[in-house]
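K.L.:
Quick one, fold the following:
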Amino acid sequence: MKCVAYSAEHRDVWDQWVGASRTPLFFFKRDFMEYHADRFEDASLLFYDEDDLLAVLPASRHGDVLSSHGGLTFGGLIFGPKVRADSVLAVFDRLVAHAREMGYRRILYKSIPYIFASQGAQEDLYALTRIGANLVRRDLSSVIYQGNRPKMSKGRKWLVARAAKLGLKAEVSQDWDQFHDLLATALQRHGAQPVHSAEELKLLQSRFPDNIQLNVILHEQRMVAGAVLFRFGHVTHTQYLATNDEGKDMGALDALIEHCIREGEERRETFFSFGISTEDGGKVLNSGLINQKENFGARGIVLDFYEININ
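P.N.:
You can find the predicted model right below:
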């Protein structure tokens, strides 16, 4: 078993492996991971059995911690469809040995939620338990099962109907600057700011035009609601949602979300994902935020973080 540090010469091999893996998510590809290369010290790894690639790990170095890549919400080891449980265990043993050799004290492992897998892909959770990893963080996310969606709340239905009466309609947009202004203003109320700049969003959408989409609702040529969607094959994920006071009063965001959900249903997708509603490392549940998602029929799944102490 060999563990090889990622370098530019591995780019094509990496991307081909991700595309054919059990978790073929576009944001594991190098064009996504490297758009913010200046913010993270890349420490990604490839694992080989002789000359056969078994797994890749999107990772970054944070002092004496080897972490699932700091620029990604989640991302553990990525395995191909032919890799079996014994090989997964061997990869973890080699990962720990590599971390020890490189002087790391801990490994922080952000597991991939099961909804994003195209096959069974949780051998890593068994391996983590076997080597004594500790669950150190758990975030609560919300998803809609498109084939078994609970009914929307009466309040959400009323707001969606109100938007329809006002003639508001969703459309695809390329106006990333206006959306970013809308998003920044919305987040400012909560003392936050967007993770991505407008230029970064434009760059990523140009690199992944089939996977990143901006849906908006305009009123009198002004953007009153917007949603940045990440499309992962059988899952649509809302990366960003934003509205203003005018849009809120008209039910614009509610109508836009319902449009996006139905769009995913028409595409015969399995899940619609809203993302997490937890704060402070998963310790605090934002009840207002998760209530909004639950009113659309979403229910909970978890995003787990594991820590492996090398010594």
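K.L.:
For the rest of this, base every contact and every neighbour count on C-alpha atoms.
P.N.:
Noted.
K.L.:
tell me the centre residue of this protein?
P.N.:
The central residue of the chain, meaning the one whose C-alpha is nearest the mean C-alpha position (CA atoms, centre = their mean), is Thr73 at 5.2 Å.
K.L.:
Regarding that residue, which helix or strand does it belong to?
P.N.:
Secondary structure here is read from DSSP states H and E; on that basis Thr73 sits in neither a helix nor a strand.
K.L.:
Arg149 and Glu171, how far apart?
P.N.:
Distance check for Arg149 against Glu171: by CA to CA, to the nearest Å, it reads 24 Å.
K.L.:
before we move on, the earlier item: what number of residues lie near the nearest residue to the residue nearest to the centre of the chain once chain neighbours are set aside?
P.N.:
With CA to CA, 6 or more residues apart in numbering as the criterion, Thr73 has its nearest non-adjacent residue at 7.8 Å, and that residue is Lys110. When counting by other CA atoms under 10 Å, one arrives at 24 neighbours for Lys110.
K.L.:
so Lys110 touches Phe305, yeah?
P.N.:
Yes - distance between Lys110 and Phe305: 4.6 Å, which falls inside the contact criterion (CA atoms under 8 Å).
K.L.:
Excluding chain neighbours, what is closest to Asp210?
P.N.:
In space, and not counting its chain neighbours, Asp210 is closest to Arg231: 7.6 Å by CA to CA, 6+ apart.
K.L.:
quick one: contacts for the one you found?
P.N.:
If you count contacts by CA atoms under 8 Å, 6 or more residues apart in numbering, Arg231 has them with Asp210, Asn211, Ile212, Gln213, His237.
K.L.:
Could you tell me which residues within the helix ranked longest in the chain count as buried?
P.N.:
Secondary structure assigned by DSSP state H gives helix 85-101 as the longest helix of the chain. The neighbour-count criterion (16 or more other CA atoms under 10 Å) identifies Ser87, Val88, Leu89, Val91, Phe92, Arg94, Leu95, Val96, His98, Ala99, Arg100 as the buried residues of helix 85-101.
K.L.:
Same check on stretch 188-203?
P.N.:
By neighbour count, with 16+ other CA under 10 Å as the criterion, the buried positions of stretch 188-203 are Ala198, Leu201, Lys202.
K.L.:
Here is the second sequence; please produce its structure so I can put it next to the first one:
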Amino acid sequence: MSITIKKYQPENATHWNAFLKKSINGTFLFDRSFMDYHSDRFDDHSLMIYEEDQLIGIVPAHTKENCFYSHRGLTYGIPVVLENKTRAVIVAVLEYLDNSAFAKAEFNLTPQHYHKDNYILSSKLVENGFKIGRILHNMSVDLKANLNISSKKSIGYRNGKFENLKIERGADFKSFWELVLVPSLRARHNSMPVHSLEEIELLASRFPNHIIQHNVYSDQELLAGITFFIKGKVIKSQYAASSPAGMKTDAVGYIYIEAMKEYKHIGYHVMDLGPVNTSDGSINEGLYRFKKQLGSEMEEVLRLEKAYK
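P.N.:
This next block holds a predicted model:
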């Protein structure tokens, strides 16, 4: 059967999104309603791979200065495929890149636990000359196993620090952004969240079942919050921050523990706590220790790239 690749066009959005729901490794991050919220910042070069007339794969991607990226506007940007079509799609995409005029191609991979076929993808890229351009050290908790939370994290249940804490789940991003997240990032790192309040509220309105805010209060005081992105059977903590008072009670740790118990009970497989790297790529030992005490394990997540000129 012949395979062809077409560049995505806006009129393909419905077809693209319908395919995403049938794929084995797609998440809502690749829905065009999510991808296109910042379409003005990227020159889209997403790909649609067909076997005869059947769409068997898609690749969220963009270009910049004659380089192909999948995808720097998203957490990652792997080929998304139908069952048993992983190898065919990867071979087709590699041939497309080999025959292109791009100076470089780059793939931001996902952690292996997102889907078993991710190993096939990374192996095929390495076999075809892709090299490691970046390594992130990602922490995750296997919710299918017994939770292995350190006594240093659960002590709040025993010493009374967690006694008066109350978690509210929903869509109150405004309180978290304005009272906790933005002040915390500004004070500790002189930075801002990747998503503005307006952007996260827009995305949550489009994906209310996939973007959930957990805020924790003591009486009426907001102490901390975590913004969770739900990706299939994986729960990803996208933002987590505490106020100074929240740090004294380990309010973020409390949210994580309660959320792990909650999502484990519902039947989710993994809680992804995100990377522990600093801006220069080294490991933030304090952050690593915090996440390790929550029972998470480290996995290397790669950005693979290849120069064509």
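K.L.:
TM-score of the superposed pair?
P.N.:
The TM-score (TM-score structural alignment, normalised by the length of the second structure) is 0.93; 304 aligned residues with a CA RMSD of 1.7 Å.
K.L.:
picking up where we left off before, turn the buried residues of helix 85-101 of the first structure into a markdown table, including distance to Pro81 of the first structure.
P.N.:
Written out in a markdown table, the entries for the buried residues of helix 85-101 of the first structure read as follows (distance: CA to CA, whole Å):
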| residue | distance to Pro81 of the first structure |
| --- | --- |
| Ser87 | 12 |
| Val88 | 12 |
| Leu89 | 15 |
| Val91 | 15 |
| Phe92 | 17 |
| Arg94 | 20 |
| Leu95 | 20 |
| Val96 | 23 |
| His98 | 24 |
| Ala99 | 26 |
| Arg100 | 29 |
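K.L.:
list the helices and strands the one helix or strand Ala241 of the second structure maps to packs on?
P.N.:
Assigned by DSSP H and E, Ala241 of the second structure belongs to strand 234-242. Here strand 234-242 of the second structure is seen to pack against strand 221-231, helix 251-266, strand 270-275 when contacts are counted using 3 or more CA pairs under 8 Å, 6 or more residues apart in numbering; DSSP states H and E.
K.L.:
Tell me the counterpart residues of the next helix or strand along the chain from the longest helix of the first structure in the second structure, please.
P.N.:
From helix 85-101 of the first structure onward toward the C-terminus, using DSSP H and E, the following helix or strand is strand 106-110. The alignment of strand 106-110 of the first structure onto the second structure (TM-score structural alignment) spans residues 104-108.
K.L.:
what residue of the first structure takes the place of Phe290 of the second structure?
P.N.:
When the two structures are superposed using TM-score structural alignment, Phe290 of the second structure falls opposite Gln292 in the first structure.
K.L.:
Next: Ile90 of the second structure.
P.N.:
Aligned by TM-score structural alignment, Ile90 of the second structure pairs with Val88 of the first structure.
K.L.:
can you pull the contacts of its match?
P.N.:
Glu123, Asp124, Ala127.
K.L.:
the helices in the second structure, which residues?
P.N.:
Assigned helices in the second structure, in chain order: 13-22, 32-35, 86-98, 118-127, 151-159, 173-176, 182-189, 197-206, 244-248, 251-266, 285-293 (criterion: DSSP H).
K.L.:
and the longest one, what does it pack onto?
P.N.:
Translated: helix 251-266 of the second structure. The criterion is 3+ CA pairs under 8 Å, 6+ apart, and the helices and strands that helix 251-266 of the second structure contacts are helix 151-159, strand 211-218, strand 221-231, strand 234-242.
K.L.:
now the third one: how far from the chain's centre is it?
P.N.:
In this case it means strand 221-231 of the second structure. The chain centroid and the centroid of strand 221-231 of the second structure are separated by 15 Å, computed with CA atoms, centre = their mean, to the nearest Å.
K.L.:
Give me the mean deviation of that strand from the first structure.
P.N.:
Overlaying the first structure shows strand 221-231 of the second structure at a mean distance of 1.0 Å from the equivalent residues (mean CA distance after the TM-score superposition for the first structure).
K.L.:
Just the buried residues of that strand, please?
P.N.:
By neighbour count on 16+ other CA under 10 Å, the buried set for strand 221-231 of the second structure is Leu222, Leu223, Ala224, Gly225, Ile226, Thr227, Phe228, Phe229, Ile230, Lys231.
K.L.:
Kindly indicate which of those residues lies nearest Val276 of the second structure.
P.N.:
Distance to Val276 of the second structure across those (CA to CA) is lowest for Ile226, with 16.1 Å.
K.L.:
wait, the closest one sits on His214?
P.N.:
Yes - at 5.3 Å, Ile226 of the second structure counts as touching His214 under the criterion of CA under 8 Å.
K.L.:
where do the contact lists of the two overlap?
P.N.:
Common contact partners of Ile226 of the second structure and His214 (CA under 8 Å, 6+ apart): Ile255.
K.L.:
quick one on the thing from earlier: would you mind giving the buried residues of stretch 188-203 of the first structure as a markdown table with distance to Asn134 of the first structure added?
P.N.:
Rendered in a markdown table, the data for these read as follows (distance: CA to CA, whole Å):
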| residue | distance to Asn134 of the first structure |
| --- | --- |
| Ala198 | 37 |
| Leu201 | 35 |
| Lys202 | 38 |
